[in-house]
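Q: pasting a predicted model and its sequence here:
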Amino acid sequence: MPVQIIKRSKAKSAVGAAAYRSGSKMTNEWDGLTHDYTRKRGVVHSEIILPSHAPPEFQDRNTLWNSVEMVEKTRDAQLAREIEISLPVELNREEQLQLARSFIRDTFVAAGMCADFSIHDKKDGNPHFHVMLTIRPLKEDGQWGAKCRKVYELDENGQRIPNGKYRE
């Protein structure tokens, strides 16, 4: 399960990455660049899943990722996380979609992150999905919160495990 950070210091943008994963055309308000991947093949589904308190306009991919770009002020900002996850070939497309949705909702959106995922299938026996996640969670008022770099393991009572273990 490859995980990467999309960051400006590597000449990457969240808008460009989202356009590529979804096979769409988007313009980055931070630098004015337009990213056109409408000819990309193999994108069979794209969807945004948001926390219930997210602004409804974040259902638009361009609005969501431009908001992420604009909240980050530095030229070396970390903008998003991206995870690539294989899907079982034994499942049909609808089952793969439901599996991806529930994993994303339960694992990331429940923690306040916005998730943008795309299923890729080039018919080469490797269906998979890319999920881009906001590093900053959304607060209950719909504003961006502080960056969440560490997610601590919690016990059954929701308390942080005292030995300092955490998940990246």
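A: Arrived safely, thanks for sending.
Q: C-alpha only now, for contacts and for neighbours.
A: Noted.
Q: which secondary structure elements does the longest strand seen in the chain contact?
A: Identified as the longest strand of the chain according to DSSP state E is strand 78-86. With contacts defined as 3 or more C-alpha pairs under 8 Å, 6 or more residues apart in numbering; DSSP states H and E, strand 78-86 has these neighbours: strand 3-7, strand 128-134.
Q: try this one side by side with the last:
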Amino acid sequence: MAVTILIVEDELAIQELIALNLKRAGHMVLCADSAEQAKKMVNNVLPDLVLLDWMLPDMSGIEFARKLRREDRTKAIPIIMLTARIQESDKIAGLEAGADDYITKPFSPRELLARIKAVLRRRLPEMSDEVIEMGGLRLDPTTHRVHVYASNEPEKLSEIALGPTEFRLLHFLMAYKERVHTRSQL
């Protein structure tokens, strides 16, 4: 499933390489070379995930991650730190500042895509393209189809016709099973 990813990286060559690979993987990409520019972008378009460099010209990536975590509108956005800082203390600082993952440079594009998928699966399960089965229902996010198992023939599936809003709502509820949700979350 295509997601919108904001790359906050001041090294243009690295930014372009990451953007190219993300676009090839089918994602929508936004690029910023400073925390200030990234903040303006986040105010206009809320990304599904942020790839954040530690060393930025106007503010550290750690400080920017903390700002994102403090605001209600942005506190749930998954953040992956991308940095050359390899010390354990740096990794801990990044994770404690609110990063969901920490990748040290250099990294392969395949590893980055796998980590993005893993973070999204954990933080935003409704964005995953994995089939969910629960309570006799089978929901396939890729095809936008829902099937129900026949009670007397468990191997037989019948499709349920749902509109786009009903499908998204069911997908959200199945992805976040056993949780109570507020009206604003739905």
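A: The structure has been received and is ready for your questions. Computed from a predicted model, the values in this text were never measured in an experiment.
Q: may I have the TM-score of the superposed chains?
A: Laid over one another, the chains give 0.28 as their TM-score (TM-score structural alignment, normalised by the length of structure 1), with 76 aligned residues with a C-alpha RMSD of 4.9 Å.
Q: thinking again about what came up before, any idea which of the helices and strands packed on strand 78-86 of structure 1 gets closest to residue 66 of structure 1?
A: Closest of those to residue 66 of structure 1 is strand 128-134, at 11.5 Å (criterion: C-alpha to C-alpha).
Q: now do the closest one against strand 78-86, angle only.
A: Going by axes from the mean of the first three to the mean of the last three C-alpha atoms, to 10 degrees, strand 128-134 of structure 1 is angled at 160 degrees with respect to strand 78-86.
Q: re the thing from before, can you tell which of the helices and strands packed on strand 78-86 of structure 1 is closest to residue 67 of structure 1?
A: Proximity to residue 67 of structure 1 (C-alpha to C-alpha) singles out strand 128-134 among those, at 10.3 Å.
Q: related to what we said a few turns ago, let me know which of the helices and strands packed on strand 78-86 of structure 1 is tucked in deepest.
A: By mean neighbour count, with neighbours taken as mean count of other C-alpha atoms under 10 Å, strand 128-134 ranks first of those at a mean of 25.
Q: elements contacting it?
A: Where contact means 3+ C-alpha pairs under 8 Å, 6+ apart, strand 128-134 of structure 1 is packed against strand 78-86, strand 115-120.
Q: same thing but at 10 Å, please
A: If you count contacts as 3 or more C-alpha pairs under 10 Å, 6 or more residues apart in numbering; DSSP states H and E, strand 128-134 of structure 1 packs onto strand 3-7, helix 14-22, strand 43-49, helix 61-71, strand 78-86, helix 93-107, strand 115-120.
Q: buried residues in the third one?
A: The neighbour-count criterion (16 or more other C-alpha atoms under 10 Å) identifies 43, 46-49 as the buried residues of strand 43-49 of structure 1.
Q: tabulate the helices and strands packed on strand 128-134 of structure 1 (a markdown table), appending distance to residue 133 of structure 1.
A: As requested, these are arranged in a markdown table below (distance: least, C-alpha to C-alpha, whole Å):
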| stretch | distance to residue 133 of structure 1 |
| --- | --- |
| strand 3-7 | 10 |
| helix 14-22 | 10 |
| strand 43-49 | 10 |
| helix 61-71 | 10 |
| strand 78-86 | 5 |
| helix 93-107 | 10 |
| strand 115-120 | 5 |
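Q: of all these, which lies closest to residue 128 of structure 1?
A: That would be strand 78-86 among these, by C-alpha to C-alpha, at 4.1 Å.
Q: just the strands from structure 2, written as ranges.
A: Counting by DSSP E, structure 2 has strands at residues 4-8, 28-32, 49-53, 79-83, 101-104, 132-134, 137-140, 145-149, 157-160.
Q: for residue 104 of structure 1, which non-adjacent residue is spatially closest?
A: residue 115 (7.2 Å; C-alpha to C-alpha, 6 or more residues apart in numbering).
Q: same deal with residue 62 of structure 1?
A: Nearest non-adjacent residue to residue 62 of structure 1, counting by C-alpha to C-alpha, 6+ apart: residue 26, 6.1 Å away.
Q: report the contact partners of the one you found.
A: Residue 26 of structure 1 makes contacts with 15-20, 33-38, 61-63, 65-66, as judged by C-alpha atoms under 10 Å, 6 or more residues apart in numbering.
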